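Peer 1: here you go, sequence then predicted model.
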Amino acid sequence: MIGRAAIEALVPHAGAMCLWDEVLDWDGARIRLRAGTHRAPDHPLRSGGQLRAVHLCEYGAQAMAVHGGLRAQAAGGQARPGMLVALRGVELSVTRIDDLAGALECEAEVLVEAEASQQYGFRILHAGALLAEGRAAVMLGSPQAAG
C-alpha cells in the first residue's frame, strides 16, 4: 500500500487539494485508491457547506495523475505534466458526498494512450455502491517540462 506522503510526491496537488489517502493496488493498466477526504469540513472544493458529487470528477482525474506518477517512477522517471481537457459519459448517482460515512474508493484504468494524450475510465464507489463513473482525457506536456 502507498500512503498519502508518497502520493503527494507524485502529483502536483498538495495539502488538502491532494484528494487520495492511499493506493490499494496498481499495475501498468489500472489503479485502485481510497480516501476519506470527502468528509473534511475544510475540503477546498466545498461550497455552501457541501461537497457536490460533480467533484468526484476531480477525484477521478487525480487518480489518473497518481497512476501516471507511479508508472513514470517505476520506469525511472518523472510524470509529464498533464491538463484535463475532457470529461465524457459521466454519470453521478448522488448529489453530494460530504455526508457519506466511510471511505471512497476509485478504480481507474487506461483506455487509450498516445504520445501526447491519455484517456482513462474511472469508477468511484462508497460501501460497494457506484457513485460516479466516466471517462477523462488529458493532454500531456512536453517531456522536457517534467524535468
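Peer 2: Perfect, thanks for sending it. Note that the structure is a prediction, hence the values are computed from the model and not measured.

Peer 1: when you work out contacts or count neighbours from here on, use the C-alpha atoms and nothing else.
Peer 2: Noted.

Peer 1: biggest helix in this protein by residues?
Peer 2: Identified as the longest helix of the chain according to DSSP state H is helix 56-74.

Peer 1: which of the residues in that one are buried?
Peer 2: 56-72 (16 or more other Cα atoms under 10 Å).

Peer 1: quick check: next helix or strand after it?
Peer 2: strand 82-92 (DSSP states H and E).

Peer 1: can you give me how far that next one is from the chain middle?
Peer 2: How far strand 82-92 lies from its chain's middle: 11 Å, per Cα atoms, centre = their mean, to the nearest Å.

Peer 1: with stretch 21-28 instead?
Peer 2: Mean C-alpha position of stretch 21-28 versus that of the full chain (Cα atoms, centre = their mean) differs by 11 Å.

Peer 1: and the comparison structure, right after this:
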Amino acid sequence: MIGREQILALIPHQGAMCLWDEVVDWDAAGIHLRARNHRDRAHPLRSDGQLRGVHLCEYGAQAMAVHGGLRAQAQGGTARAGVLVALRGVDVHVARIDDLPGDLECTAQPLAEAADSQQYAFRITHAGTVIAEGRAAVVLQGDTP
C-alpha cells in the first residue's frame, strides 16, 4: 500500500487539496485508491457546509494524477503536470458526499494517451455502490521528459 506522504510527493496537489489517502493497488493498466477526507469539516471543496457529489470529478482527476506519477516514477522520472480539459459521460449518483460514513474508493484506467494528453475512465464507490463514474481528459504541461 502507498500512503499519503508518498502520494503528496507524486502530484502537484498539496495539503488538504490532495484528496487521496492511499493507493490500494496499481499497475500500468490502472489504479485503486481510497480516501476518508470527504467527512472532514475543513475539506477545501466544501461550500455552505456541504461537499457535493460533483466534486467526485476532482477525485477522479486526481486519481489520474496519482497513476501518472506512479508510472513516471517506475520509469525513473517524474510526471508532467496536467490541466483538466474535459469530462465526458459523467454520472454522479449522489447529491452530496460529506454525509457518507465509509471510505471512498476509486478505480481508474487510461483509455487513450498521446505525447501531450491523456484520457482516463474513473469509477468511485462507497460501501460497494457506484456513486460516480465517467471519463476525464487532461492536457500535459511542459516538455516531454
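Peer 2: Structure's in. What do you need? All values reported here derive from a predicted model rather than from experimental measurement.

Peer 1: where does the longest helix of the first structure end up in the second structure?
Peer 2: Structural correspondence for helix 56-74 of the first structure: residues 56-74 of the second structure, per TM-score structural alignment.

Peer 1: residues in contact with that stretch?
Peer 2: Around stretch 56-74 of the second structure, the neighbours that count as contacts under Cα atoms under 8 Å, 6 or more residues apart in numbering are 7, 10-11, 18-20, 26-28, 30-31, 33, 78-79, 81-82, 84, 92, 106-108, 120, 122-124, 132, 136.

Peer 1: recalculate using a threshold of 7 Å.
Peer 2: The list of residues contacting stretch 56-74 of the second structure from outside it, by Cα atoms under 7 Å, 6 or more residues apart in numbering, reads 7, 10-11, 19, 28, 31, 78-79, 108, 120, 122, 132, 136.

Peer 1: same question, stretch 111-130 of the second structure
Peer 2: 60, 64, 102-110, 131-140, 144.

Peer 1: spit out the contact partners of residue 76 of the second structure.
Peer 2: Going by Cα under 7 Å, 6+ apart, residue 76 of the second structure touches no other residue.

Peer 1: quick one: it from residue 69 of the second structure, how far?
Peer 2: Between residue 76 of the second structure and residue 69 of the second structure the distance is 11 Å, computed by Cα to Cα, to the nearest Å.

Peer 1: residue 27 of the second structure too?
Peer 2: Here residue 27 of the second structure is placed at a distance of 12 Å from residue 69 of the second structure (Cα to Cα).

Peer 1: cool, residue 88 of the second structure as well?
Peer 2: Going from residue 88 of the second structure to residue 69 of the second structure by Cα to Cα gives 23 Å.

Peer 1: what about the helices in the second structure?
Peer 2: Taking DSSP H as the criterion, the second structure carries its helices at 4-10, 56-74.

Peer 1: got the ones you listed as CSV, with distance to residue 96 of the second structure columns?
Peer 2: Rendered in CSV, the data for the helices of the second structure read as follows (distance: least, Cα to Cα, whole Å):
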stretch, distance to residue 96 of the second structure
helix 4-10, 24
helix 56-74, 9
